[in-house]
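Peer 1: I'll drop the sequence and a predicted model, then ask my questions.
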Amino acid sequence: MNGAAFEHRSLVLRLAYDITGSWAAAEDVAQSVALRWLTASGVREERAYVARMAVNAALDVVARREYTGPVLPGPVPTGPGVDEIVEQASEVEFALARVLQSLSPLERTAFLLHDVFGFSYAEVGAMLNRSPEAMRQLGSRPRRHVQEDRSRFRAEPAQVRALAERFFAAARAGDVDGLRALLTADVSLVADGGGRASAAVRPIRTADAVARYVVGLAEKALQGVRVEEIVANGQQAWLLRRSDDVVDQVMWLASADGNAIAEIATVRDPRKLAALRA
């Protein structure tokens, strides 16, 4: 990869990750773009050109993907040995990445290109073969969703940690009533198994339904499992590691006031956990 392509590698990785929700897919896209860049010539606007290649490759991944159940963003690798570009990508808030995955591929792409990377609507329209006005309208809904979601969950990390400790203790004990008391009435649980790991294929809602599901799952899923608090995608999370040291899942818990859990998101798709498998 020449100097210009290296300069834009972080742009390619971030775009591809936020569009596909998978770090492994983002790395594949970055490699593909790097190879195509080697044969490019006469490029005037390098950043826009590279972004367009990344967007097209990432959208192609999404179009070809066969997926079972909800789609959540996978964790980005962190820790010793990762390069600065990966560290920057790992700071992408899980909350933002999750909202983006709930949108259509075109909506999240338009939002990313304009609001995150600063391309004009004319540039975004040229990349996606749409008019600037169409891109303006397409980006309005994602913007509202992101703003609303960021204002929902404001509990302090210490409060969420205390809730998590009680949550996992009640789950291990099979205490449905204890779990129910830790959840808001309209709590939701979203699990991403990707069709390759056991997970609910639809979001589960209400405190009673979520508590019963978690207890039923915990009878097997939490046996001999270590629960470790980590930072994943710029947000407090919990990593569940089996006795054979394999990462079983990464879970995020969200609370608005620190008194109850309002949202649970867990990734079990082994492809998305590959970056964390030591």
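Peer 2: Ah, there it is. Residues are numbered from 1 along each chain as shown.
Peer 1: okay, CA-based contacts and neighbour counts for the rest of this
Peer 2: OK.
Peer 1: Run through the strands of this protein in chain order.
Peer 2: Assigned by DSSP state E, the chain shows strands spanning 183-192, 204-205, 226-232, 235-241, 247-254, 261-267.
Peer 1: This protein: helices as residue ranges?
Peer 2: 3-7, 9-20, 23-37, 46-64, 84-90, 94-101, 105-111, 121-128, 132-152, 157-173, 176-181, 207-221, 270-273 (DSSP state H).
Peer 1: Compute the inter-axis angle for the second one and helix 46-64.
Peer 2: Same thing as helix 9-20. 30 degrees (axes from the mean of the first three to the mean of the last three Cα atoms, to 10 degrees).
Peer 1: before we move on, the earlier item: need the strands of the chain in a markdown table (columns: mean neighbour count).
Peer 2: Below are these laid out as a markdown table (neighbours: other Cα atoms under 10 Å):
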| stretch | mean neighbour count |
| --- | --- |
| strand 183-192 | 21 |
| strand 204-205 | 18 |
| strand 226-232 | 17 |
| strand 235-241 | 21 |
| strand 247-254 | 23 |
| strand 261-267 | 23 |
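Peer 1: Using TSV, please lay out those together with distance to residue 72.
Peer 2: Listed next are the strands of the chain as TSV, based on distance: least, Cα to Cα, whole Å:
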stretch	distance to residue 72
strand 183-192	6
strand 204-205	15
strand 226-232	13
strand 235-241	14
strand 247-254	11
strand 261-267	7
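Peer 1: among the ones you listed, which is nearest residue 154?
Peer 2: For the strands of the chain, proximity to residue 154 was assessed by Cα to Cα; strand 247-254 is nearest, at 8.4 Å.
Peer 1: Please report how far residue 192 lies from residue 201.
Peer 2: 8 Å (Cα to Cα, to the nearest Å).
Peer 1: Contact partners for the nearest residue to residue 100 once chain neighbours are set aside?
Peer 2: Excluding the flanking residues, the one nearest residue 100 by Cα to Cα, 6 or more residues apart in numbering is residue 108, at 5.5 Å. Contact analysis of residue 108 by Cα atoms under 8 Å, 6 or more residues apart in numbering lists 18-19, 100-101, 139, 142.
Peer 1: go with 7 Å
Peer 2: 19, 100, 142 (Cα atoms under 7 Å, 6 or more residues apart in numbering).
Peer 1: quick one: which of those is most hemmed in?
Peer 2: residue 19 (29 neighbours; other Cα atoms under 10 Å).
Peer 1: another one to put next to it:
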Amino acid sequence: MADDVFSEHRPLLFTIAYEMLGSAVDAEDVLQESYLRWSAVDRAAVEHPRAYLVRVVTRQALNHLRAVKARREEYVGAWLPEPIRTGPEVSEDAILAESVSMAMMLVLETLNPTERAVFVLHDVFGYTHGEIAASVGKTEVTVRQIAHRARRHVHARRRRFEPDSAAGREIVRRFLLAASTGEVQELMELLAPDVVQISDGGGKVVAARRPITGRDDVARFVLRVIRTSAATTHVEYATCNGMPAARFVTGGALDWLVAFEIHDGRITGLYGIRNPDKLHRADTVLPLDRGEHQPWKP
């Protein structure tokens, strides 16, 4: 019975933990810790299992987020969320797709742990301030203030976003073809003037340590990377974090993954993950779920 109830809500619980932590590995750890607590509780005394589990996962994720803060600050080079493969149901849910996109996850990183929890639970999953108060150990009035502050912060920094689509995948295909054949003009036309490229090697593999901005510099960087790639490298297309992505496989192993942010027919962001510790979930589609709550509408 405990297994059945937890399994039923697992996609929702994983989604909450992942959006709060930006790491599938850490989210799995949180779910394991939460399951142990759920197994030990007197379930006859739990009137609403899903609400109880959401509260447990939120508290465990908050504890975990505070514990990894120092680790994030000491990270070598740019930090990106651990990419996860997502199914079509994510791309079809615009709010969920945006909430797990690389750009949004980076914005969430700039919030403190409580702000992040409140924003995720309220603006993505639609929980009320009162429900969230019980999860984060604050009063409802305080949660309302935190939600307002977090939303203002996020909205000031959020980037334009379009979920994965056939049109987006075609833009990625044309972009990679132009890069591999040296068609500079085509490459430039597919990049937005303010495009941003971020690489995450974690200090374990070669990767740009700082973001690269602007069409000219990003184009030069991409052409340089393509020229130095191994001849045996081939490209596989996928959907990661609700975004079109390309997997670069060398010798049968995933070497790096690039997720593409697209808006109005141009690439506005490239997020390249090379840190091998972050590529373990890149082969398995992970089910995400926002549950039955209706999302907040601005």
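Peer 2: That came in fine, so what should we check first? Everything quoted here is computed from the prediction, not taken from an experiment.
Peer 1: Alignment lookup: the residue nearest to residue 100 of the first structure to the second structure.
Peer 2: Under the alignment (TM-score structural alignment), residue 108 of the first structure pairs with residue 116 in the second structure.
Peer 1: any idea how far residue 198 of the second structure is from that match?
Peer 2: Counting by Cα to Cα, the gap from residue 116 of the second structure to residue 198 of the second structure is 22 Å.
Peer 1: and what of residue 268 of the second structure?
Peer 2: Residue 268 of the second structure is 11 Å from residue 198 of the second structure, by Cα to Cα.
Peer 1: likewise residue 125 of the second structure?
Peer 2: 28 Å.
Peer 1: got it, and residue 62 of the second structure?
Peer 2: 27 Å.
Peer 1: How about residue 54 of the second structure?
Peer 2: With Cα to Cα as the criterion, residue 54 of the second structure and residue 198 of the second structure are 33 Å apart.
Peer 1: What is the nearest of the contacts of residue 108 of the first structure to residue 43 of the first structure?
Peer 2: Using Cα to Cα, those come closest to residue 43 of the first structure at residue 19, 24.4 Å.
Peer 1: check contacts around that closest one.
Peer 2: Neighbours of residue 19 of the first structure in contact, by Cα under 7 Å, 6+ apart: 58, 105, 108-109.
Peer 1: quick one: what's aligned to it in the second structure?
Peer 2: Checking TM-score structural alignment: residue 19 of the first structure goes with residue 20.
Peer 1: Excluding chain neighbours, give the residue nearest to the aligned residue in the first structure for residue 180 of the second structure in space.
Peer 2: Under the alignment (TM-score structural alignment), residue 180 of the second structure pairs with residue 172 of the first structure. Distances taken as Cα to Cα, 6+ apart place residue 218 nearest to residue 172 of the first structure, at 6.2 Å, with adjacent residues excluded.
Peer 1: One more: residue 246 of the second structure?
Peer 2: residue 237 is the one closest to residue 246 of the second structure (Cα to Cα, 6+ apart), at 4.7 Å.
Peer 1: Quick one: residues contacting that neighbour.
Peer 2: 245-247.
Peer 1: Could you do residue 16 of the first structure as well?
Peer 2: Residue 16 of the first structure neighbours (Cα under 7 Å, 6+ apart): 26, 29, 54-55, 58.
Peer 1: Including distance to residue 167 of the first structure and neighbour count, could those go into CSV?
Peer 2: Shown next, in CSV, are these (distance: Cα to Cα, whole Å; neighbours: other Cα atoms under 10 Å):
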residue, distance to residue 167 of the first structure, neighbour count
26, 33, 24
29, 38, 26
54, 40, 26
55, 40, 24
58, 37, 27
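Peer 1: Among those residues, which pair sits farthest apart?
Peer 2: 26 and 55 (10.6 Å).
Peer 1: ok, and the contacts of residue 108 of the first structure in the second structure?
Peer 2: Shared contacts between this structure and the second structure among the contacts of residue 108 of the first structure (both residues aligned by TM-score structural alignment, their matches' Cα atoms under 7 Å) comprise residue 19.
Peer 1: Adding distance to residue 166 of the first structure as columns, could you present the contacts of residue 108 of the first structure in CSV?
Peer 2: Compiled in CSV, the contacts of residue 108 of the first structure are given as follows (distance: Cα to Cα, whole Å):
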residue, distance to residue 166 of the first structure
19, 35
100, 30
142, 34
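Peer 1: any idea which of the contacts of residue 108 of the first structure is closest to residue 131 of the first structure?
Peer 2: Out of those, the member with the shortest distance to residue 131 of the first structure (by Cα to Cα) is residue 142, at 17.9 Å.
Peer 1: Now residue 153 of the first structure: closest residue in space, sequence neighbours ignored.
Peer 2: residue 256 is the one closest to residue 153 of the first structure (Cα to Cα, 6+ apart), at 4.1 Å.
Peer 1: neighbours of the one you found, just the number please.
Peer 2: 17.
Peer 1: these two touch, right, it and residue 152?
Peer 2: Yes. The criterion here is Cα atoms under 7 Å, and residue 256 of the first structure meets it with residue 152 at 5.9 Å.
Peer 1: Which residues are in contact with residue 190 of the second structure?
Peer 2: With Cα under 7 Å, 6+ apart, residue 190 of the second structure has these contacts: 175, 266-267.
Peer 1: Kindly recompute the last result at 6 Å.
Peer 2: residue 266 (Cα atoms under 6 Å, 6 or more residues apart in numbering).
Peer 1: So it versus residue 180 of the second structure, what's the distance?
Peer 2: 14 Å.
Peer 1: now swap in residue 150 of the second structure and tell me
Peer 2: Distance, residue 150 of the second structure to residue 180 of the second structure, by Cα to Cα: 42 Å.
Peer 1: what's the answer for residue 209 of the second structure, then?
Peer 2: In terms of Cα to Cα, residue 209 of the second structure sits 23 Å off from residue 180 of the second structure.
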